[in-house]
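*Asks:* Here is the input, now give the coordinates:
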Amino acid sequence: MSLTRTRRLRQALSGDRAVMAPGVVDAMYARLVAEAGFEAMYMTGAGTSATRLGYPDVGLLTMTEMVDNATRIADAADLPLIADADNGFGGPLNVRRAIQLYERGGVAAVHLEDQVLPKRCGHLAGKQLIAAEDMVAKVKAAVDARVDPDFVVIARTDALAVHGREAALDRAAMYREAGADVIFVESPLPDDLPHIAPRFPGVPLLYNMATSGKTPFLTRAEIEALGFKLIIYPNWLLLSALEAARRTLEVLRAEETIASVAPGVMSFKQFFDTARMAEIQELEARYGTSPEHRTEY
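*Replies:* Have a look, this model is predicted:
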């Protein structure tokens, strides 16, 4: 009997190596991550906001929009999905519903943050926090709401940038005591990193390799040596694709032909292979679609 995604994530977090989870914003990115052989993936809230709305991560997406995106991603690849759940979209009762919806959607883990509504991306200035006791209530609500005991609840604190290191670590300790499985101290600077793991011996810690550069771009081995067990890479794939798309548009505008760009992009066949055309063709054959009507590519 195969292990559930939640159990696979739990086992990976208890292993010797830090789990690397590239950031995805939709189903095709999820399939690319699976093809590349990673053991987990991460749905970025900032990337979801950018691709769904064309706006930055400032709390404009609703719970149902975030869950819908997470469900589509989870359905696209057989990998444990860690998803951004913002600040739980309200109070403890909102958190309960969010956890229930994410879990039903096939998500293996979510992280909740201690910001007020409306929230902001963790690497943007101007963040405001709720009282630590209010976040403790949200963590307890999240833990109570899950049906699968292997579903992973990650508690994130944004206090480091607002109130400093000790306040952030104190908050994180409260969230761990409330039942959080993984601790996520957002936006640590190089001087902060050595101080986090000693406060949480034996507790899985999350390292956010955000593109802002506030937290250093370390190797997996360096991050492991600092005591972290889960590494997310939120928007690197999206930013890589956007830059490539911008260059393609510049060439098309200047040359008025796509010919010079064509050799450097994914082929038509590769695109449909990733979109699982072979699987579709097998289903067409099973249900009686005649061969002459099958798509060739």
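*Asks:* use CA for all of it now, contacts and neighbours both
*Replies:* Fine.
*Asks:* The strand or helix carrying residue 176 packs against which elements?
*Replies:* Taking DSSP states H and E as the definition, residue 176 sits inside helix 165-177. For helix 165-177, the contact count by 3 or more Cα pairs under 8 Å, 6 or more residues apart in numbering; DSSP states H and E identifies helix 132-145, strand 152-157, helix 159-163, strand 182-185 as packing neighbours.
*Asks:* Could you check the longest one and say which residues are buried?
*Replies:* So the one you mean is helix 132-145. Going by neighbour count (16 or more other Cα atoms under 10 Å), the buried part of helix 132-145 is 132, 135-143, 145.
*Asks:* ditto for stretch 273-285
*Replies:* Of the residues in stretch 273-285, those buried (16+ other Cα under 10 Å) are 274-275, 277, 281, 284.
*Asks:* can you give me the offset of that stretch from its chain's centre?
*Replies:* With Cα atoms, centre = their mean, to the nearest Å as the basis, stretch 273-285 stands 27 Å off its chain's centre.
*Asks:* residues making contact with that stretch?
*Replies:* Stretch 273-285 is touched from outside by 28, 31-32, 291, 294-295, with contacts defined as Cα atoms under 8 Å, 6 or more residues apart in numbering.
*Asks:* Ok, stretch 93-109 next?
*Replies:* Taking Cα under 8 Å, 6+ apart as the rule, stretch 93-109 contacts 5-6, 9, 63, 67-68, 70-71, 74-75, 80-83, 85, 88-89, 110, 138, 141-142, 144-147, 151-154.
*Asks:* Skip the chain neighbours and tell me the closest residue to residue 12.
*Replies:* Leaving aside its chain neighbours, residue 12 sits nearest to residue 19 (6.6 Å; criterion: Cα to Cα, 6 or more residues apart in numbering).
*Asks:* burial measure for residue 36, as a count.
*Replies:* For residue 36, the count of nearby residues is 9 (other Cα atoms under 10 Å).
*Asks:* Any figure for the gap between it and residue 23?
*Replies:* Counting by Cα to Cα, to the nearest Å, the gap from residue 36 to residue 23 is 13 Å.
*Asks:* go on, residue 164?
*Replies:* Using Cα to Cα, residue 164 is found at 27 Å from residue 23.
*Asks:* so who does residue 129 touch?
*Replies:* By Cα under 8 Å, 6+ apart, the residues touching residue 129 are 114-116, 158-159.
*Asks:* export those residues to JSON lines and tack on neighbour count and distance to residue 44?
*Replies:* Formatted as JSON lines, these follow (neighbours: other Cα atoms under 10 Å; distance: Cα to Cα, whole Å):
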{"residue": "114", "neighbour count": "28", "distance to residue 44": "17"}
{"residue": "115", "neighbour count": "24", "distance to residue 44": "17"}
{"residue": "116", "neighbour count": "16", "distance to residue 44": "19"}
{"residue": "158", "neighbour count": "26", "distance to residue 44": "16"}
{"residue": "159", "neighbour count": "27", "distance to residue 44": "20"}
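*Asks:* Please generate a structure for the following sequence too, so the two can be compared:
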Amino acid sequence: MPYLVADELPAESAGKRFAQLLERSGILRIPGAHNGQAALQARAEGFEALYLSGAAMTASMGLPDLGIITVDEVAFFIRQIARASGLPLLVDGDTGYGEALNAMHMVRVFEEAGAGAVHLEDQVLPKKCGHLNGKTLVPAKEMATKIAAARKASRDMVIVARTDAAGVEGFDAAVERARIYVDAGAQAIFPEALVTRDMFSAFADAMPDVPLLANMTEFGRTPFFTASEFEDMGYRMVIWPVSSLRVANKAQAQLYASIREHDGAHEMVGAMQTRAELYDVIGLKDYEALDASIIATVLPDQASDS
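*Replies:* Alright, predicted model coming up:
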């Protein structure tokens, strides 16, 4: 049903709902959704939480993932995904967009926009994708101050601390940083860019009472593991951060190439979401039913979507 109907809205905050999902047994599967349409499609497949990646946001805007975008630009993405799906959303908060006060501002804006959880990372701006070289980290105590501030600003939002230390300072340093971040108030830990099964398992053994998040991004340093494999290694959450955008972008490139080659989009019709499928996903009939002045849509018999 449309989010316009108050009775259809969740009774509890996104943060409380995200925390409840973490309390359940089994691993929480959190696919990335780069816009409202992707969020609806993920929900239709039964997923109960979603992830909003900074890399997916920036790439969809035609920008690199270097900490360029602002809090308000991210809030735009949060609102559309939260409104469309109603699912609790874990958001990539980069470095918190500054220092302690900036991180507090980020938390308040994101929570008011509808996010259920956010992760902050311990890189220095300009940050880089966690699976790339050349990263620089802030001192652990500085990151701890930022985490404590973020936790203080949160009403219900779950605060996740990401550490990129494994590829910069070594595995032991990553574990030590994670412990400092938990002491500062982090409710879960995201160890970024671990490169072997043994590293994932050893990290979980070192943090037995803390929910851990695994990043199953493609074309990075982490080998492919299934969600069940991550669960066996001791992880409570797994994200596929940019997968939806990668697939959509590949399909778009093929479309434009086909238009150029065939002087039209007709060769790609079989790969397209039909008008009926689109209207079903976005709930057009439900919206039309809310306003008697809107004449119910009758789909055309022909294939054209114009």
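*Asks:* Give me the TM-score for this pair.
*Replies:* Overlay of the two chains. TM-score (TM-score structural alignment, normalised by the length of the first structure): 0.93; 289 aligned residues with a Cα RMSD of 1.4 Å.
*Asks:* just to revisit the earlier point, shared with the second structure, which of the contacts of residue 129 of the first structure?
*Replies:* On the basis of both residues aligned by TM-score structural alignment, their matches' Cα atoms under 8 Å, what survives of those in the second structure is 114-116, 158-159.
*Asks:* Farthest pair within those?
*Replies:* Using Cα to Cα, those reach their maximum pairwise distance at 116 and 159, which is 11.8 Å.
*Asks:* Translate the residue nearest to residue 12 of the first structure into the numbering of the second structure.
*Replies:* When the second structure is aligned by TM-score structural alignment, the residue opposite residue 19 of the first structure is residue 28.
*Asks:* Next, find the distance separating that match from residue 257 of the second structure.
*Replies:* Separation of residue 28 of the second structure from residue 257 of the second structure (Cα to Cα): 38 Å.
*Asks:* quick one: which of the two has more around it?
*Replies:* For residue 28 of the second structure versus residue 257, the count of surrounding residues by other Cα under 10 Å is larger for residue 28: 23 against 14.
*Asks:* Surely the more buried one is in contact with residue 21?
*Replies:* Yes - if you go by Cα atoms under 8 Å, residue 28 of the second structure and residue 21 touch, sitting 7.1 Å apart.
*Asks:* in the stretch 1-150 of the second structure, which spans are strands?
*Replies:* Ranges of strands in the stretch 1-150 of the second structure, per DSSP state E, counting those that start in this stretch, are 28-31, 50-52, 89-92, 117-121.
*Asks:* mean shift between the longest one and the first structure?
*Replies:* On superposition with the first structure, the mean distance recorded for strand 117-121 of the second structure (mean Cα distance after the TM-score superposition for the first structure) is 0.2 Å.
*Asks:* Repeat that for the first one.
*Replies:* Superposed on the first structure, strand 28-31 of the second structure shows a mean distance to its aligned partners of 0.6 Å (mean Cα distance after the TM-score superposition for the first structure).
*Asks:* Who are the packing partners of that strand?
*Replies:* Packing partners of strand 28-31 of the second structure (3+ Cα pairs under 8 Å, 6+ apart): strand 50-52, strand 237-240.
*Asks:* Go ahead and name everything in contact with that strand.
*Replies:* Looking at strand 28-31 of the second structure with Cα under 8 Å, 6+ apart, the contacting residues turn out to be 21-22, 42, 47-51, 227, 236-241, 243.
*Asks:* Can you report how many residues neighbour the corresponding residue of the first structure for residue 228 of the second structure?
*Replies:* Mapped onto the first structure by TM-score structural alignment, residue 228 of the second structure lines up with residue 221. Residue 221 of the first structure: 11 surrounding residues under other Cα under 10 Å.
*Asks:* Residue 76 of the second structure too?
*Replies:* 13.
*Asks:* Could you do the one 5 residues further on as well?
*Replies:* Residue 81 of the second structure has 28 neighbours, counted by other Cα under 10 Å.
*Asks:* which residues does the closest residue to it other than its chain neighbours contact?
*Replies:* Leaving aside its chain neighbours, residue 81 of the second structure sits nearest to residue 36 (4.5 Å; criterion: Cα to Cα, 6+ apart). For residue 36 of the second structure, the contact set (Cα under 8 Å, 6+ apart) comprises 80-85.
*Asks:* now with 7 Å?
*Replies:* 80-81, 84 (Cα atoms under 7 Å, 6 or more residues apart in numbering).
*Asks:* From the residues you listed, which land in helices?
*Replies:* Using DSSP state H, the members of the contacts of residue 36 of the second structure that fall in helices are 80-81, 84.
*Asks:* Which one of the residues you listed is nearest to residue 223 of the second structure?
*Replies:* Relative to residue 223 of the second structure, the closest of these is residue 81; by Cα to Cα it sits at 28.9 Å.
*Asks:* The alignment partner in the second structure of residue 69 of the first structure: neighbour count?
*Replies:* In the second structure, residue 69 of the first structure lines up with residue 77, judged by TM-score structural alignment. Burial of residue 77 of the second structure, expressed as a neighbour count using other Cα under 10 Å, amounts to 18.
*Asks:* And residue 295 of the second structure, by the same measure?
*Replies:* Counted by other Cα under 10 Å, the residues lying close to residue 295 of the second structure total 9.
*Asks:* So the nearest residue to it once chain neighbours are set aside, which state does it fall into?
*Replies:* Of all residues not flanking residue 295 of the second structure in the chain, residue 288 sits nearest, at 7.3 Å (Cα to Cα, 6+ apart). When classified by DSSP: H, G, I helix; E, B strand; the rest coil, residue 288 of the second structure comes out as helix.
*Asks:* same question, the one 5 residues further on
*Replies:* Under the three-state scheme (three-state DSSP), the conformation of residue 293 of the second structure reads as coil.
*Asks:* Quick check: it vs residue 287 of the second structure, distance?
*Replies:* The spacing between residue 293 of the second structure and residue 287 of the second structure, counted by Cα to Cα, is 11 Å.
*Asks:* Equivalent analysis for residue 246 of the second structure, please.
*Replies:* Noted for residue 246 of the second structure: a distance of 30 Å to residue 287 of the second structure, by Cα to Cα.
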